[in-house]
Structure formats: C-alpha cells, structure tokens
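Engineer: quick one: sequence and predicted model below, then my questions.
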Amino acid sequence: MVEDNRKFSVVIAGGGSTFTPGFVINLLKSQDKFPLRKLKFYDNDAERQKKIGDAVAIIMKERAPEIEFSYTTDPKEAFTDVDFVMGSIRVGKYEMRSYDEKIPLKYGVYGQETTGPGGMAYGLRSIKSIIEIIDWMEEYSPNAWMINYSNTIAIVSEACRRFRPNAKVINICDMPIDLMDRMAVIAGRKSFKDLDFKYYGLNHFGWWKEVRDRKTGEDLTPMLKEYVAKNGYWVGGEYDEHTEASWEATFKEAAEVYQLDPTTLPNTYLQYYYFPQYEVKNADPKHTRTDEILEYRQKLVFGECERIVKEGTAKGNLWDYSEVHSEYIVDICHAIAYNTHEKFLANIPNNGAISNIADDAIVEVPCLFGADGVQPICQGEAGRLQYGMINEQVTCEKLVVDAYEQKSYVKMLEAFALNKTVPDASVAKKILDDMMVVNKPYWPDLK
C-alpha cells in the first residue's frame, strides 16, 4: 500500500511498443502501490505511436480519468515534469531485428536479438538513443529516475558506465524473473515473489546458485535441479497454454544446458553459447523470431488497438491479465519511490559483487533498490566455467562500446571474432561487412 500521498508522473520512451498497452493496464492495476498523476508516451515514430496512443487514451478515460494522459514526439514535452522514465525503445524497429537474425544465419552463425553478432549489432544501434534519452531526462527533469529495459542491456549498461556514470539510470531485464516465475510454479508456489535467490552473471548470461522459499527459507534448489534436468523450464498445461512453439523449445532445451554445470540452474540464453551448431541447424534462415512476432504479437496488438478505437471502448481487451514483465517494473518503481530496499536484479558495474570478476565489468546480480539507486549484494566467486565465459563475453561487450566511442571497424570486428557463437574471424568479417550496409543509418561511421 502507498506510504504517503504522493502521486507520480511517468513517461514511457517507446510509446509505440507492442508491450506498452499491457504495461499501462498493469500500471492502472497498481495504483494502490504506485499512484500516478500523469502518464505520457514518447516515440520518434508518430504513426506507430498513434495506433497505441489512441487506444490507450480510451483505456485511461474508462479506467483512470483522473490521470492526465498524452503522447508526443517532442522530447521537451515528453520529459518535462516526470518522476520516472521507462526506457522501452527498439532502434531500427523489427526491420533491423530481422537483419540481426538473418545475416548471421547466412554464414552459419545463429542470429538472435541479444546474443552473438545480432545482439552486438543491436547494442551498437542503441547506444546513441539511450544516451540521448538520459540527456533529455537530466535537462528537463533532473530529479527523475530512468528504468531502462531496452536491449542490448549489457552493451547499453557499459555505455552508461562510460559516458554517463552519474546518471540516475538503472538497467534491468525481466528474463530471470520470468524463469523464476516458472520455478515458483514447479515448486508449488504462486509466483516469483515467493522465492528468494542467489544469482550471478551477465545479462542473458547467468546462473542461479540457490533458490529458496522467501517466507520459510526452505531450499528449493535440489528439487528444481531434478525437475530441470528432465524437463527444462517447461511447465505445460494451462500455464503454457499460449506459449509459442519457439519458446517451448527454448524452455525444454534448458535440460541440456543444465548438464554442463549441474551445480547451478542456468539462464535459457546460454543455449546459444553452449550449442551454437545445434541452434543454426534447427533455425530457418527465411523465417526467424522476428517473422513470428510480426505474424502474431504485432498483428494481434495493433488489431486490438484498432478495434478499441473503432468501438470506442476497451472493455474485454486482451491485456486484462497479470503480466510478470509489467509487475516487475512497477515493483521496482515502488521500491525506489518509497525507499523500501527490496531485492531485484540490476545490470551494474561489478565492483566486487562477483569477487573474482573485474570491477569494471557490467554484471547482473541481485541488488537492494531504494531512493538512492541500487546497492549490489555480493554473490561470491564465479565458478571456473562461468569465470571463463563471463570474461570472454564481457570483453566482446566492451569492444562494441570501444567501436562506438572510437568509430572503429577493427574493434567491432574483434568483438564479432571473439564471440563464442562465431567460428572464426573470416566469418566474423563477412557478417560485419553485411551488417555495416544495413546499419548505415544507425551506426557511427566505422573506419
């Protein structure tokens, strides 16, 4: 419940995102813990944002007419008088994501949104825009906090560490929480909020050391390991009724990923690093995850927005359900606003959080969230396997930011060539040269 009478102003940077309506519904459901006085959208694509914004305006009028709502493409209007900025941008939209996936596959390397060459290409595209949003926030609302969940998080976080080290920005990801929600169901609990945990690694590149019942302290790790060894993170039944086929395969494949280190529970994205040849063999170069999204989620969301505008009502909309992603962000905002020091994951400079990893590495670890930002909780040493993998991946991420800072083709080539998903430097060069062409409007001019 709310601890005082304050109400907050929020701007969603990336108002045209297909995730925005669901997030808004969750914000409205959470007025008892994070009350709003104003909600704004900002996007540089006016047409796309209007489709979402006009539908959300009807949702707001029906459910919370007392909250002022608007959407704009003007940064000054968007970022003036806000307490929280929610970063949900996709530079280059799905057109560029499709290239991120398909170009590597052309050369026998898996194409994925946040890992391998695709993830590094996306990260390089994102840096300029994230820094721009931070600067607008600091200019027009200097006391605001930015909660950024725009990918590629590890690379964006490294750019923030270098170029805006004092900015009030916290980089987060909900993927571990999504997996913990599955763990909760497997363990007979209601949600991820019923679990406590020890976790360490990088974004989309981490391991659970331990999972316990938050109230009783019961160690659930042995039972979860036994389940994951056989089934991965697949739950099935009603829980997975609407889970897409590609995600079903991912959750099930966690059983194979687990075998490489049975002392921990793995993040599912490790499959792309452990089994890159398998991933390529089972991928369709002409029909990737982006195509699935365009055919399903984007069509569904924009179709629903069109229906709401046409009928003039949002009654019975498809977002009236609890969404882990949105709940998590609202909980983080509540923790910062009311200084509760609750425990969530953040991507931060290591500074001893993983004792045998360099201080300037961006790591993903549990932190206490409060009005002064985040305080990392030490997770001890990384295991030998994890130590080697983390250092290799951190170096790739730093090389991408080097490439941005120095406008260096060689640094970007080094990042691609070093990455565990790429077989050799000649393949890395072919991928990079193709990436250079399509990313020309977004990347710095690499020399």
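Structural biologist: In hand now; what should we look at?

Engineer: can we go C-alpha only for contacts and neighbour counts from here?
Structural biologist: Will do.

Engineer: for the helix or strand encompassing Ile170, packing partners?
Structural biologist: Here Ile170 sits within strand 169-171, counting by DSSP states H and E. Packed against strand 169-171 by the contact rule (3 or more Cα pairs under 8 Å, 6 or more residues apart in numbering; DSSP states H and E) you find strand 145-148, strand 342-349.

Engineer: use this one as the comparison:
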Amino acid sequence: MEERKTIKIATIGGGSSYTPELVEGFIKRYNELPLRELWLVDVEEGKDKLEIVGNLAKRMFQKAGLPVEVHLTLDRRAALKDADFVTTQFRVGLLDARIKDESIPLKYGVLGQETNGPGGLFKGLRTIPVILDIVKEMEELCPEAWLVNFTNPAGMVTEAVLRYSNFRKVVGLCNVPIGMEMGIAKLMNVDHSRVRIDFAGLNHMVYGLDVYVDGESVKEQVIEMLTNPDNTSFVKNVQGQGWEPEFIRSLNALTCPYHNYYYKMPEMVKKTIEAAEKEGTRAEVVKQLENDLFELYKDPNLNIKPPQLEKRGGAYYSDAAVRLISSIYNDKRDIQPVNTINNGAIASIPSDSAVEVSCLITKDGPKPIVIGDIPVAARGLVQQIKSFERIACEAAVEGNYDKAVLALTINPLVASDFLAKKIVDEMLEAHKAYLPQFFKEPVTTK
C-alpha cells in the first residue's frame, strides 16, 4: 500500500490565543491528516506571544506522541514555501485596534462590534491589503496550496480574494455555523454527527433553511424550541435577548447569533453601551482574557488546551478548521458550511460573489449546494450586507475615502451619511498606521 504524502501547514497569525485550539484539532485528526510540519508565523509585534504559544504547541504534540515539527518564524515567505495548506487567523493592529473599532462608534450611538457595522468595515479595510499580499506570495511559493481563512470579517476577506486576485483556492471559515449545529444537537439531545443544517447567506448573516436529525427534517420542532429565549444564542460573545415567538415562527428559518445586531438593533446598542461602561468593550474584556490565557500558556507543565480558552469565543474552531482541511485532503465529499464563490447556489446573490453556504467538500475544494434562494423575508437584508461588503472591498483596495463613507452609509447599523462620514473620519485617523492606502501623498506636477 502506498504511503500517503505528509503535509506542511502554515498558520499566519500563529501567535494567536486560538492556536492551541487548532493544534488540538490536528492531534485529534492526525490519523486522517498526516501533518509533518506546522509553521507558526507572526509579525514583530506578536513575537513574544508566538514564542509562548509555539512552545505550548510543541508540548501538546509531544504529549500526544506525534512526530510533528513546529517551526516558529517571523519570515512569512519561509513558512509559505511548499505549504500544502495555509490558515490565516491574524488581526492587523492587534486587540488595541479592535478596542478602537468597538469604542469609537459607541460615541455616536452606533453599535461597536468587531465584524459588523463600522468595526467590520475598518477591520476589513486593514485586513484586505494584507490578505491580498499573502495570496500573491502563495501564487509564487505554494500555488497548489489551499488558503483556509479564519480572519474576520471572513466573508468580506473571501470576497476580496475572489474579486481582486486570480487565486481561487480560497475558503473562508467561521465557527458560527458549527456552533449552531452543536447548539441544535444539545437542544435535541443528540450527538452532533446526527445533525445537519442547510445553511445559506453570508458570513455572520447566515440562515438555517432546514435542520435534520438522521436525515429527517425537524425544523418546525426546533423553531418552536427557539421561541424560548434561553435557547437562542450559541456563541459566547454574542448574547441576545430571545426572539419574539411571532417573529421567529414567521421567519421560518434558523437565525445566527449575529442577527441580534440587525433584528434587535436598539436593544443591542443599549446593551453594548451599558456593558462598555460597566466592564469595558468586548475587546477590552478579551484583552484581559488573553493576558490570563498567555500566563497559563507560559506554564512549562501545561501540555493541553486549557478549558479557559472557550471563554475567548472560538469554540469549535479546531473542529471546523481541521474538519475542512481533512475533507479536502481526503476528498471526503461530506457537507460543510463555508464561505466560497456563489456560482448560482443562491439565486439573489451575484454568482461571482462570496457566500456562506452548505457545500460538498472535495479534493478540488467546496462545491456549493444549489438552494435556490433564501426566504423573501431575509433576502433584502442579505443583499444589503452584500452591497456593503462589495463597496467596502473597493474602498480597501483603492484607498477610496468616498467609498468608505458610502459603504458605511449602506450598512443598516449606521444608515446615515452624516453619521457615516463622522465615524469614518475619526476611525481613519485612529487607524492611520494600518491604513496607508488612504494616506498616499498626492502626486504633484510641475
């Protein structure tokens, strides 16, 4: 029997507190995914964290008795050279940038959130030029590799790669759909392997159009259970207040936790402002959580993923990420929800746009399952967010101030050109160091 090729994986943003979650996934699936080398890459600002989390990764593989070489580097090109898969989980500007993303909008009575509204726009503006640089390097150094992007805003980042590069081996990934699956499994008191949801929409704007247990639809039963406010949130960092029974029954689809920001905007703005005044923004809470986690990671006796990591909000990341990589590598042809090119799967979204949809996962990547369309009640909101993402990508690539204002005006969490301009002005200045495309010197002619 021919021995299978072992693989090299490069993780950009390797100094992230999420890395032990990823390593745990590689350990659990080692029998089906023969990892040879894991390259953890970071930037100079993240060097100390890279050393800490990288050494924990080495201890985890050692405890598991697996011959995986862990390389720690600030040299992205060395990490990418001949990689089979590249995963991205980086944050341009680190958590200090996220704090600004969340706190500045609140001053204007607008939701401050990492991937939605102004925060999502500015995270995209900072991230898109970097991801496009990474893709260029991949085309040169590992053209056959798959890019598995976990960096938020995952949908917008995937859109930018599809629209502004010739690179097509990109999949955007989020832990929200798998979190919804896990939540439904818990509600139904069944194992996760027995649950499947037909997902369609966009990243952080995805709907469950049907839900199955052992292949039988249980959607009506689940929706009735979701009229109980204790059953409606499956992500630790997005806690809603429960849906009105009339709303969730009429919508006739499963919502994701991020829908709270759109269908409960006044309540969520109020709640977010109150939480920020009481304990700081979510980013400030996460920063303290990360400090505590890295203190744990420093312990030379620690050789497992600590349970405290779940408070960080990245639960099931390893299940989602490593499951996807293994399915591509092994041509499993199983069904998973990912961000990929639409190709007609959702009728009301352009075929060349990125969508989050259930796909058949093959050695040639995700093949979207054609679902026809999303319910008319949800369609307008999804199209509005896709318009926002498209214009935001244009603004990021061109360094176009006017389009940044337009994108934020389109976004339903702002919906005011006056507010959009004020917020963009302040956030551009706050993030100036990471947005060089907006501060180019004017060309002068004699």
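Structural biologist: Cool, got the structure. Note that this is a predicted model, so its numbers are computed, not measured.

Engineer: and the TM-score between them?
Structural biologist: Scored against TM-score structural alignment, normalised by the length of structure 2, the superposed chains reach a TM-score of 0.90; 430 aligned residues with a Cα RMSD of 2.4 Å.

Engineer: check the mean deviation of the strand holding Ile170 of structure 1 from structure 2.
Structural biologist: Averaged over the aligned pairs, strand 169-171 of structure 1 sits 1.2 Å from structure 2 after superposition, using mean Cα distance after the TM-score superposition for structure 1.

Engineer: with adjacent residues omitted, what lies nearest to Phe197 of structure 1?
Structural biologist: In this structure, Phe197 of structure 1 finds its nearest non-sequential neighbour in Val211, 4.4 Å apart by Cα to Cα, 6 or more residues apart in numbering.

Engineer: ok, the one you found to Ser191 of structure 1 distance?
Structural biologist: Between Val211 of structure 1 and Ser191 of structure 1 the computed distance is 13 Å (Cα to Cα, to the nearest Å).

Engineer: again with Ser157 of structure 1
Structural biologist: Separation of Ser157 of structure 1 from Ser191 of structure 1 (Cα to Cα): 28 Å.

Engineer: and for Phe205 of structure 1?
Structural biologist: Relative to Ser191 of structure 1, and taking Cα to Cα, Phe205 of structure 1 is found at 22 Å.

Engineer: ok, the two, which is more surrounded?
Structural biologist: Neighbour tally, Phe205 of structure 1 and Ser191, criterion other Cα atoms under 10 Å: the higher count belongs to Phe205, 24 against 17.

Engineer: that one contacts Leu265, correct?
Structural biologist: No. Look at Phe205 of structure 1 against Leu265 with Cα atoms under 8 Å: they stay out of range, at 11.5 Å.

Engineer: switch the helices and strands packed on strand 169-171 of structure 1 over to a markdown table; also include mean neighbour count and distance to Leu318 of structure 1.
Structural biologist: Shown next, in a markdown table, are those (neighbours: other Cα atoms under 10 Å; distance: least, Cα to Cα, whole Å):
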| stretch | mean neighbour count | distance to Leu318 of structure 1 |
| --- | --- | --- |
| strand 145-148 | 23 | 25 |
| strand 342-349 | 23 | 28 |
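
Engineer: take those strands and lay them out in CSV including distance to Ala78 of structure 1.
Structural biologist: Below are these laid out as CSV (distance: least, Cα to Cα, whole Å):
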stretch, distance to Ala78 of structure 1
strand 145-148, 13
strand 342-349, 26
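
Engineer: to Glu226 of structure 1, which of those lies closest?
Structural biologist: Among those, the nearest to Glu226 of structure 1 by Cα to Cα is strand 342-349 (24.9 Å).

Engineer: which residues are in contact with the closest one?
Structural biologist: By Cα atoms under 8 Å, 6 or more residues apart in numbering, the surrounding residues in contact with strand 342-349 of structure 1 are 153-154, 157-158, 161, 170-173, 202-203, 332, 335, 359-370, 374.
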